[in-house]
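Student: Have a look at this fold, sequence not included:
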């Protein structure tokens, strides 16, 4: 398998050095600059990290020893990397954190070497990836199309082979949507499963989670194992029960991938049955997420002293909506979140996991969902239509694993498994059953530095 685990094994076996791998990754950054995946690069940091990895004693090496790693330009901070949340106004300040967030510090202990930042739309407000003031990010499978968002730069970097694994965040589908657009694997962890400290800047009332995008289930499993916090795990029965839910709005290729993945699970010995898609819960979750995102953005811009004329029109409109939201409305949304969480958990009374599409259609053309408009209603409706039910896992605090299953019209198609809180590793086990039975993908580019 060609993934971060294989790359680390090649370094451990001395087939290639960490420094040689990093040089290959840096070369790929420059050769594929037109993808717009990487928005900040520190080559000195890259080479220093690789040199240190090459002299580290074998007994101190982690599972991803010497593997280059890119951090998303939004979410937990990484030491020395000036994250700007896709905002030109924040980017101009160039503030470099003096420490890692807890999650990124734990990932660093696995041997990953951070050396740059990947693109995101301004403030993570889209499921595509057009940062403010710099070039939009393209999909390596078809540069005319978006790689998804908001972790679009991370997805483009991994699918394009610049790195084998990259940091990603998910507040309303932002790990799973780019995974589906680019043929990758990504887990939105359970609420509370991964650390958000020390500053909890990406807390968003509990709807956001962070982890990685990668090319394999085993890479995501290793990453989760390195950062997971103590919580009661959910175990699968000997014959897992999987419910298949197909939203009416999904195009044929998306529904077919979910049906084919269901057949793979049935072949693996799972009990598989169809259920009605929880679309009502999905729409309700989307509205709750919208309220939280708008209020968060208003507070964020105020705290940074950034005026509405310094951000894209849609971001300004969302911030205005947030400032106009009474505390009573926000309180009601949080209470509704608790109620929706309870109702969502009831979906698993007769199923261990729910299998459904991630997207309603193939990725749209770059720029289709940018922030140039001024109507939050229209923008948010288009996001929900593109990724129906994506926000359900976020608002209800459920783990959700996206992974590819097949191709359609030259593009990978993604499916997702959603489980009850604490079922993160259980979903990864189910995901492995799907992965081993899925059609093999031939990525547009090999992983930089991985020996053939």
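Tutor: All right, it came through fine. Keep in mind that this is a model prediction, so the values were computed, not measured.
Student: C-alpha from now on. contacts and neighbour counts both.
Tutor: Fine.
Student: what's near enough to touch the most centrally placed residue in the chain?
Tutor: Centroid check for the chain by CA atoms, centre = their mean gives residue 175 as the closest residue, at 1.8 Å. Residues counted as contacts of residue 175 (CA atoms under 8 Å, 6 or more residues apart in numbering) are 149-151, 168-169, 186-188, 212-213.
Student: Try it again at 6 Å.
Tutor: The contact partners of residue 175, taken as CA atoms under 6 Å, 6 or more residues apart in numbering, are 151, 169, 186.
Student: which one of the residues you listed is nearest residue 67?
Tutor: residue 186 (17.9 Å; CA to CA).
Student: Specify the next element, helix or strand, located C-terminal of the one helix or strand the closest one maps to.
Tutor: Using DSSP states H and E, residue 186 sits within strand 185-188. Using DSSP H and E, the helix or strand that follows strand 185-188 in sequence is strand 209-214.
Student: adding another structure so you can compare the two:
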């Protein structure tokens, strides 16, 4: 069989279709890579290798990715009869399993994917480094002393190291894009409601969270989103339909797009992050875009993060109450990481009026932000894209966020992620692309943001940048 280590999911699926490889062979190759490489990274916290072998040997759905192995994040994407522990020790120790499949898991299966296990996450996904108390920290394959990002850090490390071609990820404030930036992957955050949370959840974090994947290629990101974006009956709202499948946007002409290159910062930007954005601007000009300095009104409004934090706190309090029902007992504060105990306390103190006021403030703020992409607000033509750094600095060393103590940890997290959460709240699609590396070999991503519902624009541009500045041949020092 062809060595599949660095083939993307699309190429692996083609091997199965052509008869050059079987699903069982793809699964065995991926298991071997995980067993060999993961002890250095701690990306995979729980395997289901035996089940995947049985599934590969049986009848599989005849989807476009039939037989391709993938990993699921240990947060959401429930599989009936199996555990999803949300990075917690209490669910892990209790052996809790979920009664139903999520719609997302069903769509992954229908596409033909085989699940090999679960990847490491920070507890409840409420921070941007994967260093949970319940498990060993996930290490970055580009330098194992550094963070792989979060909350999809385990998924990102596994894909970047060549264990699997693709992995489930989710994003409530940057958790697809941030680990993609830190691990040199493609991380596409879909438009709000493009991917259903059903059947168990309508929305979470006031509509800020969404699911997707982390990939090594733009074509994989586009093809998978095509397959997991069918709305489920009863969803509270749905994303606007795309003009055609996203797979057809790969290689399509970019056109003369108007691009705003972020020209305002909340603090002192990292030179590498600024270099990455400037280089992206040059590449965009090369592919035919019109690039100019610009920043949306409200981008760094301090009130935004306070209001968003209130909605997260309410959701954590609700989620913990759900877990208590599953456990049949209270979850004590000393079973939680301090960050999440504080979120729960804040959520429990909040009145319904407080919560609705926070959502109203976010709604008004989002309208200010949306004006950047609105033609009437921009001399007859709105911007098609905004380009920013994905994060505020290259991947930090493990332990850096907590090293200054609990009072400073939140400030360090906020200073590191000033560019991503805004677009969870506006609901806009955004993508991180691996367009820069530091002198010592750490990746730095660049974020592109399109108007609400316009993943088609992101995919066209991302594919053009992938061709203009290829990253597929780069390999991290720790890899299969």
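Tutor: Structure's in. What do you need? This is a predicted model, so every value here is computed, not measured.
Student: So after superposing, what's the score?
Tutor: Remark: TM-score between the superposed chains equals 0.92 [TM-score structural alignment, normalised by the length of structure 1]; 441 aligned residues with a CA RMSD of 2.3 Å.
Student: how near is the residue nearest to the centre of structure 1 to residue 13 of structure 1?
Tutor: 32 Å (CA to CA, to the nearest Å).
Student: got it, and residue 320 of structure 1?
Tutor: For residue 320 of structure 1 relative to residue 13 of structure 1 (CA to CA), the value is 56 Å.
Student: same deal with residue 99 of structure 1?
Tutor: 31 Å.
Student: got it, and residue 6 of structure 1?
Tutor: 10 Å.
Student: The two: who's more crowded?
Tutor: The neighbour count for residue 6 of structure 1 versus residue 13, taken as other CA atoms under 10 Å, is higher for residue 6 (18 against 10).
Student: so which strand or helix has that one?
Tutor: Residue 6 of structure 1 belongs to helix 4-12, assigned by DSSP H and E.
Student: Next: residue 465 of structure 2.
Tutor: With DSSP H and E as criterion, residue 465 of structure 2 is part of helix 455-468.
Student: now that helix: which residue numbers in structure 1?
Tutor: Counting by TM-score structural alignment, helix 455-468 of structure 2 falls onto residues 424-437 of structure 1.
Student: who's in contact with that stretch?
Tutor: Under CA under 6 Å, 6+ apart, the answer for stretch 424-437 of structure 1 is 264, 399.
Student: aligned partner of residue 343 of structure 2 in structure 1?
Tutor: Per TM-score structural alignment, residue 343 of structure 2 is aligned with residue 318.
Student: Excluding chain neighbours, give the residue nearest to that match in space.
Tutor: Computed as CA to CA, 6 or more residues apart in numbering, the closest residue to residue 318 of structure 1 that is not its neighbour in sequence is residue 294, at 5.2 Å.
Student: Can you tell me the element the one you found falls in?
Tutor: Going by DSSP H and E, residue 294 of structure 1 is in helix 279-304.
Student: cool, residue 54 of structure 2 as well?
Tutor: Assigned by DSSP H and E, residue 54 of structure 2 falls in helix 49-57.
Student: Any idea how far that helix is from the middle of the chain?
Tutor: From the chain centre to the centre of helix 49-57 of structure 2 is a distance of 27 Å (CA atoms, centre = their mean, to the nearest Å).
Student: After that helix, which helix or strand is next? Please name it.
Tutor: strand 69-73.
Student: contacting residues around that next one?
Tutor: 27, 113-119, 164, 166-169.
Student: Run the angle between that strand and helix 49-57 for me.
Tutor: 140 degrees (axes from the mean of the first three to the mean of the last three CA atoms, to 10 degrees).
Student: Superposed on structure 1, what's the mean shift for strand 69-73 of structure 2?
Tutor: Overlaying structure 1 shows strand 69-73 of structure 2 at a mean distance of 0.8 Å from the equivalent residues (mean CA distance after the TM-score superposition for structure 1).
Student: next helix or strand past that strand?
Tutor: helix 89-94.
Student: With structure 1 overlaid, report how far that following helix is off on average.
Tutor: Helix 89-94 of structure 2 sits 1.2 Å off on average (mean CA distance after the TM-score superposition for structure 1).
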